[in-house]
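Chemist: All I have is the shape, not the residue letters:
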């Protein structure tokens, strides 16, 4: 399984990136039931590598679609599955993610290429980025996405040990492993083909 993983944030201190990194480690160390480590090849991307002008139809008509949008779209297309952790800004996507997504949707509305995905979110507060996660999971059906699982991690500073890079809350850790275990269906399909 070729897994594309990223945080929908451009922050150099992104807690969502820390969560993605931990999830990747669980997968590549063989700590997720039904997903053998030898079956997982992970590529991570940084949204900072896809910086573009703010989308507008006038800009598209004048200059076309910027190359970073094509690169983002093609990178998703090359993966078998996606792992995204959404940062929440004022109850919604970060501007950086929304912009790259908007540009990519002008190439093809099925930005996610019908790839199976596990969606995560976290925040310092009790909501755990739940607003953006629910929105992303709901809207995914319109953009070519099969959401296998979604999980919100509240109170990041209380539930995540930044020194070890692991979830310190055992219940949330089990929930994360269960969410990642849904990738077993992707691995099984890859083995059958």
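Modeler: That came in fine, so what should we check first? Computed from a predicted model, the values in this text were never measured in an experiment.

Chemist: Going by C-alpha atoms from here, please, whenever you check contacts or count neighbours.
Modeler: Will do.

Chemist: The residue nearest to residue 73 when sequence neighbours are not counted and residue 66: what is the separation?
Modeler: Closest residue in space to residue 73, ignoring its immediate chain neighbours: residue 104 at 5.7 Å, by C-alpha to C-alpha, 6 or more residues apart in numbering. According to C-alpha to C-alpha, to the nearest Å, residue 104 and residue 66 sit 9 Å apart.

Chemist: At which residues are the strands of the chain located?
Modeler: 2-8, 41-44, 81-86, 115-122, 145-153, 160-161, 166-167 (DSSP state E).

Chemist: Comparison target, given below:
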């Protein structure tokens, strides 16, 4: 069986982001048949239709190509003002352009971490609406909301909470099956 190539996108640009820690935890908890490649998107410019008229910027085209080639995408996102972080939404806006946008029928899993008690639940529902519009195949369950996240990761970024590790492991196992199911539908 081939290794499933999974792209990871962290919607937070902050170096010490707890969502980056959660994304790395997802990679570590994936079944051995999966590999996570975390992709940076920091250099994506603000969306501008005038720029698009001349073609996709190289940073956007590289992201589009990488997402198109992968078997699935895992997104870890913080919640900013009950919604998706603005610069990440901007990146999704760039990626969604064109008939060949890369999220169409692409398996996607979402997780979020927050110091608050809801674990970023509101952002996931906002992100699911965006991904629904681009025809992504979002894993419905199990959902992963890591509330009280500052107590669940240590200073080195390791998850110190067994329950959280269990939730993320269950989601990654389900995501493996979801990717395979979506591939069979093609």
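Modeler: It's in. What you see is a predicted model, and the numbers here were worked out from it, not measured in a lab.

Chemist: that older thread, now the strands of the first structure as JSON lines including distance to residue 184 of the first structure and mean neighbour count?
Modeler: JSON lines is the format used below for those (distance: least, C-alpha to C-alpha, whole Å; neighbours: other C-alpha atoms under 10 Å):
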{"stretch": "strand 2-8", "distance to residue 184 of the first structure": "12", "mean neighbour count": "23"}
{"stretch": "strand 41-44", "distance to residue 184 of the first structure": "14", "mean neighbour count": "16"}
{"stretch": "strand 81-86", "distance to residue 184 of the first structure": "11", "mean neighbour count": "26"}
{"stretch": "strand 115-122", "distance to residue 184 of the first structure": "11", "mean neighbour count": "26"}
{"stretch": "strand 145-153", "distance to residue 184 of the first structure": "10", "mean neighbour count": "21"}
{"stretch": "strand 160-161", "distance to residue 184 of the first structure": "25", "mean neighbour count": "18"}
{"stretch": "strand 166-167", "distance to residue 184 of the first structure": "21", "mean neighbour count": "20"}
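
Chemist: Looking at those, which is nearest to residue 57 of the first structure?
Modeler: With C-alpha to C-alpha as the measure, strand 2-8 is the member of the strands of the first structure nearest residue 57 of the first structure (23.1 Å).

Chemist: what does the closest one rub up against?
Modeler: Applying C-alpha atoms under 8 Å, 6 or more residues apart in numbering, the external contacts of strand 2-8 of the first structure come out as 14, 16-17, 20, 24, 40-47, 75-76, 78-87, 93-94, 96-97.

Chemist: can we see that at 7 Å?
Modeler: With contact meaning C-alpha atoms under 7 Å, 6 or more residues apart in numbering, strand 2-8 of the first structure is reached by 16-17, 20, 40-47, 76, 79-87, 94, 97.

Chemist: got it, and stretch 143-157 of the second structure?
Modeler: Contacts for stretch 143-157 of the second structure (C-alpha under 7 Å, 6+ apart): 21, 111-121, 159-161, 164, 167-168.

Chemist: same thing but at 8 Å, please
Modeler: For stretch 143-157 of the second structure, contacts defined as C-alpha under 8 Å, 6+ apart pick out 18, 21, 110-121, 159-161, 164, 167-168, 171.
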